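Asks: any chance you can model this:
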Amino acid sequence: MSEGRRELTGPVEVIGTGLLGTSVALACRRAGIEVLLTDVSADHVRTASALGAGRPRADGDRPQLVVVAVPPDHLGASIAAALDAGDAVVTDVGSVKTGPLAAVHDHPRVRRYVGGHPMAGSERSGPLAATADLFEGRPWAIAAHPDADPDAVGLVEELVGLCAGVVVRLSPEDHDRAVARTSHVPHLLASLAAGRLADAPADHLRLSGQGVRDVTRVAAGSPQLYGQIVAANAAAVLGLLGEVRGELDALIGAIAAADGDALAAVLQQGVAGTLAIPGKHGGPVRPTASVFVSVPDEPGVLARLFLAAGEAEVNIEDVRIDHDLGRQVGLVELIVDESRADHLLASLESRGWLTHR
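Replies: From the prediction side, this is the model:
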């Protein structure tokens, strides 16, 4: 790649036709790029092919770009094999970047490797869960090592653009610290919280509301896959868990001593953390307010509610649904710009909806 930057024209080989790999393949096919599919599971390749994600790679195929989308335990070996196989640029979609880089650091073609990580996914897995728009508007970390060929970096960034992702440039080390803070440790804490529910008495669980669902949602992911991810990022995760352990000890002490000021300080730090999370489309956090609407659990009711909000010319920033355990009724929380909440409340009530703030 010494004669100037090349454009991504394909073929693109996707190694690993699970959720992420097949979604990358579908996005490439949507852009008209030929896709070659490789997987140890012939069934996955057949399924991904039937979905229109590409065709099985054949002898003689020469991809321009290889996307490695295999489980964390196999990333290093798969990246090395892809570098061995030809002159393609190689990237991956793994959740950890320092480990795979260490595995190929001494490879003679390591300049053609550029680590990547799209921050997108689902509790579902496999090719049938894939979609071409999985990455639209989502951050996609490009964690290029210092010796990476600039043209290889450019080619991988073109892939991100083709998938409608948003490039975020980080070093491999910074990437791993960042995902430990924003993904891996939160997942572990959600698992600990959810674990307190596994053997809870049924009468206790009947008090479950939207709050506990919000806190525990990600704990439903694959233990095997997430175990591999956390183990691969052990150093960064352990550092943060040590901080959490110290803060937990302080919290226990504050509660035991009935120290209201210390307890409030811990809770206020939590508020500060929620405000630090970027707002919609990555912009600054804007003040919002919630309008709660009681709705019957029946087909079409949510469509009518959203239509009513649209007729009131109020944009819904987010929505949550809490189900009444004793009745066929749900409580829908519409999160809107703070300045529009009272208007939405009045407009919905005028249309016969049962609401409150």
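Asks: from here on, contacts and neighbour counts on C-alpha atoms
Replies: Fine.
Asks: and the strands in the stretch 201-350 of the chain?
Replies: 288-296, 316-323, 329-337 (DSSP state E, counting those that start in this stretch).
Asks: wait, is G154 part of a helix?
Replies: Yes. Assessed with DSSP: H, G, I helix; E, B strand; the rest coil, G154 lies in a helix.
Asks: for it, give its distance to I142.
Replies: According to C-alpha to C-alpha, to the nearest Å, G154 stands 10 Å off from I142.
Asks: who's more crowded, those two?
Replies: Between G154 and I142, counted using other C-alpha atoms under 10 Å, the more crowded position is I142 (27 against 16).
Asks: identify the residues contacting the more buried one.
Replies: V114, G115, G116, H117, V156, E157, V167, V168, R169, L170 (C-alpha atoms under 8 Å, 6 or more residues apart in numbering).
Asks: helix, strand or coil for it?
Replies: strand.
Asks: tell me how far it lies from T98.
Replies: In terms of C-alpha to C-alpha, I142 sits 12 Å off from T98.
Asks: and this one, so I can compare the two:
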Amino acid sequence: MRTALVVGTGLIGTSAALALTGRGVRVHLSDLDPERVRTAAALGAGTAGEPDVSVDLAIVAVPPAHVAPVTADVQRRGLARACIDVASVKGGPRRELLEAGGDLVGYLGTHPMSGREQNGPLAATADLFEGRPWVLTPTTETDTEVLNLALELIALCGAVPVVMDADAHDRAVALVSHTPQLLSSMIAARLEAADETAVRLCGQGIRDVTRIAASDPAMWVEILAANPGPVADILADVAGDLDEAVRALRALGSADEEKRGGGVAGIESVLRRGNAGRARVPGKHGQAPAAYRTVAVLISDRPGELARIFADAGAAGVNIEDVRIEHATGQQAGHVQLMVEPGAASALEAALRDRGWSLRQQ
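Replies: Next comes the predicted model:
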């Protein structure tokens, strides 16, 4: 691949353009908003404006509802030899492209499973896709050259190709992406009218659950409108679980011993099923999640403190597998949670204490 056209200079389009230009591909940038194009170009993502001659690959990075008309236009005008899209829904746009008279031979639906809460070109980074799955949904009609160019794009972006059926992909993202977004927003919405004293008690748990609730509502309305059926099906199942949990909680307050016992069993069932589901989420390097030990260290909010604690862990010969920071409300301090292999936890704790760090018992 020597040349490419990116149509849509939001987070995904600009990030792909940055990755390609960084690896020597000449990228042209197009968007209905000229200011976004100018911003992406200023960031080094490519050249503003459509190409004069056909490029190797066009990357359509627009909302799902616009994929079909934009792709059909690119094909009709001969702007690229091959065309892919990177929208988060795949079945509907492909059917709409066929209805619009588009060429399915020269088109391939793809979806990089990567993103951020922020949107727009200023949120883009060249390493956004590093190590992330990038779904390809080829059909028997897909031209080999198109598939090869898509695979080359994925390799240049440092992502991992995953081949799926388009409708199976849409059901999968409804479960692992679209429904979690709605549930996160629903939990966060409870905080809007909450008493200030309750909000001040927010800890790392509520921060984890509501992190993606900061996402752009307009963008998510477009995504959910393109995949409503599968998301509604999963939400209906969740609603059933919620009804059962409510009944179980009511039973916990009953004076009847038998009812209370049923409530305990109901809540325990939900929690255990949650344990089982969480255990299936891939961990480091895509492997099964490891049972890491957590070493919690009190850390002040001063420049260089994180670097110092990582250096001390390295000097102790301990590899940090994961890290989280729990900020203390109203204080210039917090706890950094270092996840390590169980066998290394005691050595790390001893080494950090020797270097003057204050540890919290887990």
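Asks: would you mind reporting the TM-score between them?
Replies: The TM-score (TM-score structural alignment, normalised by the length of structure 1) is 0.95; 349 aligned residues with a C-alpha RMSD of 1.3 Å.
Asks: so which of the contacts of I142 of structure 1 are in helices?
Replies: Secondary structure assignment (DSSP state H) places V156, E157 from those within helices.
Asks: possible to save the contacts of I142 of structure 1 as CSV with neighbour count and distance to L238 of structure 1?
Replies: Below are those laid out as CSV (neighbours: other C-alpha atoms under 10 Å; distance: C-alpha to C-alpha, whole Å):
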residue, neighbour count, distance to L238 of structure 1
V114, 28, 26
G115, 30, 23
G116, 31, 23
H117, 23, 21
V156, 26, 31
E157, 23, 31
V167, 21, 27
V168, 16, 24
R169, 16, 24
L170, 17, 21
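Asks: G120 of structure 2 contacts G13, doesn't it?
Replies: No. G120 of structure 2 is beyond contact range of G13, at 9.1 Å (criterion: C-alpha atoms under 8 Å).
Asks: can you pick out the residue with more neighbours from the two?
Replies: Shown here are G120 of structure 2 and G13; by other C-alpha under 10 Å, G13 has more neighbours (27 against 17).
Asks: what's the more buried one aligned with over in structure 1?
Replies: In structure 1, the residue paired with G13 of structure 2 is G21, using TM-score structural alignment.
Asks: so its match versus L170 of structure 1, what's the distance?
Replies: 22 Å.
Asks: and the longest helix anywhere in structure 1, what's buried?
Replies: The helix that spans the most residues within structure 1, counting by DSSP H, is helix 234-256. In terms of neighbour count (16 or more other C-alpha atoms under 10 Å), helix 234-256 of structure 1 has its buried residues at A236, V237, L241, L251, A254.
Asks: how big's the offset between it and structure 2?
Replies: Once fitted to structure 2, helix 234-256 of structure 1 is off its aligned match by 0.9 Å on average (mean C-alpha distance after the TM-score superposition for structure 1).
Asks: report the contact partners of L331 of structure 1.
Replies: F292, V293, S294, V295, I321, D322, H323, D324.
Asks: kindly report the same for V237 of structure 1.
Replies: V237 of structure 1 touches R177, A180, R181, H184, V185, V230, counting by C-alpha under 8 Å, 6+ apart.
Asks: if we use 7 Å, what do you get?
Replies: Counting by C-alpha atoms under 7 Å, 6 or more residues apart in numbering, V237 of structure 1 touches A180, H184, V185.
Asks: quick check: which of the strands of the stretch 201-350 of structure 1 is nearest to F135 of structure 1?
Replies: strand 316-323 (19.0 Å; C-alpha to C-alpha).
Asks: quick one: the closest one aligns where in structure 2?
Replies: Under TM-score structural alignment, the match for strand 316-323 of structure 1 is residues 320-327.
Asks: repeat that for stretch 203-218 of structure 1.
Replies: Against structure 2, stretch 203-218 of structure 1 falls on residues 197-212 (TM-score structural alignment).
Asks: what's the span of that stretch, first residue to last?
Replies: 23 Å.
Asks: list the buried residues of that stretch.
Replies: If you call a residue buried by 16+ other C-alpha under 10 Å, then stretch 197-212 of structure 2 has these buried ones: V209, T210, I212.
Asks: so the nearest residue to the second one once chain neighbours are set aside versus G229 of structure 2, what's the distance?
Replies: This means T210 of structure 2. In space, and not counting its chain neighbours, T210 of structure 2 is closest to S184: 5.0 Å by C-alpha to C-alpha, 6 or more residues apart in numbering. Distance, S184 of structure 2 to G229 of structure 2, by C-alpha to C-alpha: 19 Å.
Asks: got it, and G106 of structure 2?
Replies: 28 Å.
Asks: thinking again about what came up before, give the buried residues for the match of strand 316-323 of structure 1.
Replies: Quick answer for stretch 320-327 of structure 2 (16+ other C-alpha under 10 Å): I320, I325, E326, H327.
Asks: ok, residues contacting it?
Replies: With C-alpha under 7 Å, 6+ apart, stretch 320-327 of structure 2 has contacts from Q204, A333, G334, H335, V336, Q337, L338, M339, V340.
Asks: what of stretch 77-96 of structure 1?
Replies: 63-69, 72, 104, 109, 112-118, 152, 176, 229, 232-233.
Asks: P93 of structure 2 belongs to a strand?
Replies: No. Assessed with three-state DSSP, P93 of structure 2 is helix; it does not lie in a strand.
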